[in-house]
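K.L.:
Here is my input, please return the structure:
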Amino acid sequence: MSTITTTDGVSIFYKDWGSGQPIVFSHGWPLTADDWDAQMMFFLHHGYRVIAHDRRGHGRSDQPSTGNDMDHWVDDLAALTEHLNLRDAIHIGHSTGGGEVARYVARHQKRVAKAVLVASLTPNMYRSENNASGQLPAWFEAIRAGVLGNRAEFYRFVPENPFYGYNLDGAKPSEAIIANWWRQGMAARCSRSLRDCRLLARRLYRRPQEDHRAGAGDAWRG
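P.N.:
Below is the predicted model of the structure:
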């Protein structure tokens, strides 16, 4: 199993397959690198080197009681790209991973070719006076209540319903896909960032704008 150890002593698991221009995948909460397996296999067979890691607090990486915040997650990603000496990399982030990618790109543009944000929490996750399209506070409270109330049931409800759209008319749910999502979620730590998820989202909404002013916009348009 491939891992690196960060400067604060946290072990981060990662996958690194193939050769060619690197594509780095950052997963969403509460998942792992495994959520990208289908995309990694696709790009691997099209001549790319594909890398994905389990964010600290998730999956096979360590689950420390501290450092479960965006700045540490970006530092962990930077440690991985430096360890693998990645250059001209394409970074793809989903949900929480989108925020991770946005901040990473702003700080480490010299290593980045392009960035892709997929259903990202950046920049519209939290509804505010300046962001009418974000989520209301009740949405974050519902997530917190679901996880703290019965995490196993909540992690079945999410993939069975909104995550894959299986609750829509005509959808054909896949038990294997639902079970795979549940497996990854149950491996994640119920971290401080979850308990403070509404406040975290407010910070994440503000900070990507600062990151954009730092120059990340150029990489996004690449």
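
K.L.:
contacts, neighbours, all on C-alpha from now
P.N.:
Will do.

K.L.:
which residues in the chain form helices?
P.N.:
Secondary structure of the chain (DSSP state H): helices located at 37-44, 70-83, 96-107, 137-160, 175-186, 192-195, 197-211, 217-221.

K.L.:
okay, which residue is most central for the protein?
P.N.:
Centroid-nearest residue in the chain: residue 97, 2.3 Å away (criterion: CA atoms, centre = their mean).

K.L.:
close enough to count as contact, that residue and residue 28?
P.N.:
Yes. At 5.0 Å, residue 97 and residue 28 qualify as touching, with contact defined as CA atoms under 8 Å.

K.L.:
The helices of the chain: which one's closest to residue 11?
P.N.:
Closest to residue 11 of those, according to CA to CA: helix 70-83, at 9.5 Å.

K.L.:
here's the other one to compare against:
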Amino acid sequence: MGYVTTKDGVEIFYKDWGPRDAPVIHFHHGWPLSSDDWDAQMLFFLAHGFRVVAHDRRGHGRSSQVWDGHDMDHYADDVAAVVNHLGVQGAIHAGHSTGGGEVVHYIARHPEDPVPKAVIISAVPPLMVKTANNPGGLPKDVFDGLQAQLAANRAQFYHDIPAGPFYGYNRPGATPSEGIIRNWWRQGMMGSAKAHYDGIVAFSQTDFTKDLERITIPVLVMHGDDDQIVPYENSGVLSAQLLKNSTLKIYPGFSHGMPTVNADTINADLLAFVRS
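P.N.:
Okay, here's the model as predicted:
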């Protein structure tokens, strides 16, 4: 574990586990979390002989709480700083939620890195907000409301999300895990309110359509059909259509947080894709 300093002076925290000569998977976390959200995947792939890398996005987790640069261009360039520092060009990149947007923008923005495959899970592309060209998106006032709740009482907001829709714990018959809820809250509260406030704009208003259209490598698109955070019809399904070489897997009943609460299924499918 360590830090790399970006061109604009931001310290990005990263984890780098496993043999130096092993194949590498680089994980990208969702909003407003940290690389800790990939524990189930990093331990799994480490045990299967991989080298695993994950970083905390700027303003998130243990990275610098800078006030600016909370947009996809900076996010992608921060990834490049980690990749270049560790010398892990050619890694497979996997992103969850906002991290899925970061993955596709990184691949499109940094073609000098010969990424062979990618995975986007419950991811925000192509565009979350409703526009004239994206009639299936969510109204902007939904995201304005998220910012208002964050500004009013971030601690309560960061409890209500995992205790409710993120993991589907608001569904009849669900059995909430207090540990998972508290871990989500812990990760969120480690980060910067400013970064998270701006990040809502970044994940909801960035249009990834051109990024997706540029990507020619194999991409696995994974989404649950009970995702209450990023509805799958306007995200996973459309992303798979825009990509030139995609495999779409829709998981019946799975929530937005399926890499954590359905780790056995997700990990097995990830491993099969990585090895294919």
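
K.L.:
Can you calculate the TM-score here?
P.N.:
Once the chains are overlaid, their TM-score stands at 0.91 when taken by TM-score structural alignment, normalised by the length of structure 1; 218 aligned residues with a CA RMSD of 1.8 Å.

K.L.:
circling back: with distance to residue 18 of structure 1 as added columns, please give the helices of structure 1 in CSV.
P.N.:
CSV is the format used below for the helices of structure 1 (distance: least, CA to CA, whole Å):
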stretch, distance to residue 18 of structure 1
helix 37-44, 6
helix 70-83, 15
helix 96-107, 22
helix 137-160, 30
helix 175-186, 24
helix 192-195, 34
helix 197-211, 31
helix 217-221, 24
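
K.L.:
Out of these, which is closest to residue 1 of structure 1?
P.N.:
helix 70-83 (14.5 Å).

K.L.:
hmm, who's touching that closest one?
P.N.:
Residues outside helix 70-83 of structure 1 that contact it (CA atoms under 8 Å, 6 or more residues apart in numbering): 4, 6, 12, 55, 56, 67, 99, 100, 101, 103, 104, 108.

K.L.:
Return the distance of it from the chain's centre.
P.N.:
Using CA atoms, centre = their mean, to the nearest Å, the distance from the centre of helix 70-83 of structure 1 to the centre of the chain it belongs to is 12 Å.

K.L.:
ok, the residue nearest to the centre of structure 1 - contacts?
P.N.:
26, 27, 28, 29, 120.

K.L.:
measure residue 186 of structure 1 to residue 37 of structure 1 for me?
P.N.:
Shown here: residue 186 of structure 1 relative to residue 37 of structure 1, a distance of 18 Å by CA to CA, to the nearest Å.

K.L.:
Settle it for me: which of the two has more neighbours?
P.N.:
With other CA atoms under 10 Å as the criterion, residue 186 of structure 1 and residue 37 differ in neighbour count, and residue 186 comes out ahead with 17 against 14.

K.L.:
contacting residues around that one?
P.N.:
So residue 186 of structure 1 contacts 151, 152, 155 (CA under 8 Å, 6+ apart).

K.L.:
how close does the aligned partner of it in structure 2 get to residue 176 of structure 2?
P.N.:
Here residue 186 of structure 1 is matched to residue 189 in structure 2, going by TM-score structural alignment. Separation of residue 189 of structure 2 from residue 176 of structure 2 (CA to CA): 20 Å.

K.L.:
Give me the range in structure 1 that whichever helix or strand residue 241 of structure 2 is part of lines up against.
P.N.:
In the assignment (DSSP states H and E), residue 241 of structure 2 maps to helix 236-242. Under TM-score structural alignment, there is no match for helix 236-242 of structure 2 anywhere in structure 1.

K.L.:
cool, stretch 123-132 of structure 2 as well?
P.N.:
Mapped onto structure 1 using TM-score structural alignment, stretch 123-132 of structure 2 spans residues 120-129.

K.L.:
And that stretch, what's buried?
P.N.:
120, 121, 122, 123, 124, 125, 126, 127 (16 or more other CA atoms under 10 Å).

K.L.:
Please report how far the residue opposite residue 33 of structure 1 in structure 2 once aligned lies from residue 7 of structure 2.
P.N.:
Matched across to structure 2, residue 33 of structure 1 falls on residue 35, judged by TM-score structural alignment. Per CA to CA, residue 35 of structure 2 is found 21 Å from residue 7 of structure 2.

K.L.:
Likewise for residue 264 of structure 2?
P.N.:
Relative to residue 7 of structure 2, and taking CA to CA, residue 264 of structure 2 is found at 38 Å.

K.L.:
More neighbours: the two, which one.
P.N.:
Set residue 264 of structure 2 next to residue 7 and count neighbours by other CA under 10 Å: residue 264 wins out with 14 against 10.

K.L.:
That one should be in a helix, yeah?
P.N.:
Yes. Counting by DSSP: H, G, I helix; E, B strand; the rest coil, residue 264 of structure 2 is located in a helix.

K.L.:
Cool, thanks, signing off.
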